[in-house]
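Asks: structure here, sequence nowhere to be found:
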């Protein structure tokens, strides 16, 4: 399949394929920001990512300024990937993109994901805490300090001016599209949802995380992990083990066993 937005990170022959995991990037994310998932997916799961304009090999293209324009473009390529069971996983801004892409899929009559895996993000109606001026307009020093505090950017990248000149425009564009985002009133999605956050993330509190559950009629599970907004970079075994179990359930059609209990499905177990 010729893809412009979706790019494969790990492919599986059709006869062996049980599931696809389509990942959506956080603000300013490098192309392989979900490389840690490669150890979670198993030999029968494909892993795909999204290349956004305005960065990487698409740096010469104008960055999109709307969440809705991005997901509409992604939806053009989704049918070929949605021919088989798939999961959408997004962290921070990526959670918003995953959610809205699932909504577009429903509006277009495409197959819906088996589940949405969403991490490090407040619910759509409170996704960003208002700032005056907004983060996308902060002077470079303040923005760099903010990114350093979030913990999601390699220190060496923030330390070198040339790298910053390449990196910050994409971050500002991503922040701007999140700041412009306005959720549209739609019925809840008939999908399962897994919600994850860091215990030290001061912005994504329990209330704003659990509010995602109102947007799904399927089972919802929540789990918190030690760390800040970018707990996904903590290299602890608990997160990969949890995600591995979620994907095992997705492959086996067992997402109905998920519960709203914060402990979620126990890693390494198979429901009866």
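Replies: Okay, I see it. Every value quoted in this text rests on a predicted model; they were computed, and no experiment measured them.
Asks: from here on, contacts and neighbour counts on C-alpha atoms
Replies: Will do.
Asks: which other helices and strands contact the helix or strand where residue 158 lies?
Replies: Element membership of residue 158 [criterion: DSSP states H and E] is helix 155-159. On a contact count with 3 or more Cα pairs under 8 Å, 6 or more residues apart in numbering; DSSP states H and E, helix 155-159 meets helix 140-150, helix 161-180.
Asks: name the residues of the longest one that are buried.
Replies: In other words, helix 161-180. 167-179 (16 or more other Cα atoms under 10 Å).
Asks: following it, which helix or strand comes up?
Replies: The helix or strand immediately downstream of helix 161-180 is strand 192-198, counting by DSSP H and E.
Asks: list the helices and strands the next helix or strand after that next one packs on?
Replies: Next along the chain after strand 192-198, taking DSSP H and E as the criterion, comes helix 206-210. Using 3+ Cα pairs under 8 Å, 6+ apart, the elements in contact with helix 206-210 are strand 192-198.
Asks: put this beside the first:
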């Protein structure tokens, strides 16, 4: 049976997350509804990441097996004609049988955006976290280095989606203040081989504590070592988070 790999972008503001839920508007539900209208098939698509309500994506990857005779190009056009305006299929690729968007992923990159200004954001209010107090981006960047590598990230996992192992590898964390006219914007990029539930948002919430001068690098290292969710910072709100890329 043909298998397709869909790369999808969406504005998560008005979606109740990725995963299909009864009587809820979800990205998975929108994709499956569009697929059924095109092929008359009821399929269950799988995604690389089950993003939460309010979380966005530029590079979500979705896998679907189908008996359709339509080409990848035909499916691409048809899906974009039927999907709502806040979701778009960037590309459709035919892939070998057995491809699984979740289990075959070897790495992901997320970006978190913070509007760091006393004045609240307007046009990008649904895609940033507003932190009015001044943040020290350099201190955040330096402190984040203790999280790079292979560690037990139990302190950075919310309850509700327990995993067999809480060990993950982070290959890169970058914290930077965007130069130019948008210097009020901070971007935090986190790349790794996989992430626990709310892991990136808890990392961001912890780094903000450092940026505000309330905590330091030693605290972040101790929080990591504790393997206790109570020792890390708050969970940053969902709207600042975006899934940028998935590697296979």
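Replies: Perfect, thanks for sending it. Note that the structure is predicted; figures quoted are calculated from it, not measured.
Asks: need the TM-score between these chains.
Replies: Scored against TM-score structural alignment, normalised by the length of structure 2, the superposed chains reach a TM-score of 0.26; 124 aligned residues with a Cα RMSD of 6.7 Å.
Asks: can you map out the strands along structure 2?
Replies: 3-10, 46-47, 56-65, 87-95, 107-115, 129-130, 149-152, 167-177, 185-192, 241-247 (DSSP state E).
Asks: list the contacts of the helix holding residue 158 of structure 1.
Replies: Residues from elsewhere that reach helix 155-159 of structure 1, judged by Cα atoms under 8 Å, 6 or more residues apart in numbering: 144, 148, 163-164.
Asks: can you give me the buried ones in it?
Replies: Neighbour-count burial for helix 155-159 of structure 1 [16+ other Cα under 10 Å]: residue 158.
Asks: want to throw the strands of structure 2 into TSV with mean neighbour count and distance to residue 73 of structure 2?
Replies: Putting the strands of structure 2 into TSV (neighbours: other Cα atoms under 10 Å; distance: least, Cα to Cα, whole Å) gives the following:
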stretch	mean neighbour count	distance to residue 73 of structure 2
strand 3-10	22	11
strand 46-47	21	20
strand 56-65	23	15
strand 87-95	19	7
strand 107-115	22	26
strand 129-130	22	37
strand 149-152	15	40
strand 167-177	18	34
strand 185-192	22	30
strand 241-247	22	21
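Asks: save those as TSV, and put in distance to residue 219 of structure 2 too.
Replies: Formatted as TSV, these follow (distance: least, Cα to Cα, whole Å):
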stretch	distance to residue 219 of structure 2
strand 3-10	36
strand 46-47	35
strand 56-65	30
strand 87-95	40
strand 107-115	21
strand 129-130	23
strand 149-152	16
strand 167-177	17
strand 185-192	19
strand 241-247	24
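Asks: tell me how far residue 73 of structure 2 lies from residue 39 of structure 2.
Replies: Separation of residue 73 of structure 2 from residue 39 of structure 2 (Cα to Cα, to the nearest Å) stands at 14 Å.
Asks: between those two, who's got more neighbours?
Replies: Taking other Cα atoms under 10 Å, residue 73 of structure 2 and residue 39 do not tie; residue 39 has more neighbours (16 against 12).
Asks: and residue 19 of structure 1, which of the helices and strands packed on helix 155-159 of structure 1 is closest to it?
Replies: helix 161-180 (28.8 Å; Cα to Cα).
Asks: from the contact counts, what lies against that closest one?
Replies: helix 155-159.
Asks: and the furthest pair within the contacts of helix 155-159 of structure 1?
Replies: 148 and 163 (14.6 Å).
Asks: how about whichever strand or helix holds residue 98 of structure 1: buried residues?
Replies: Element membership of residue 98 of structure 1, judged by DSSP H and E, is helix 93-107. Buried positions in helix 93-107 of structure 1, judged by neighbour count with 16+ other Cα under 10 Å: 93-105.
Asks: equivalent analysis for stretch 74-81 of structure 2, please.
Replies: 75-76, 78-80.
Asks: what lies in contact with it?
Replies: 31, 34-35, 38, 88-92.
Asks: and these, which two are furthest apart?
Replies: By the measure Cα to Cα, 38 and 90 form the most distant pair in the contacts of stretch 74-81 of structure 2, at 17.4 Å.
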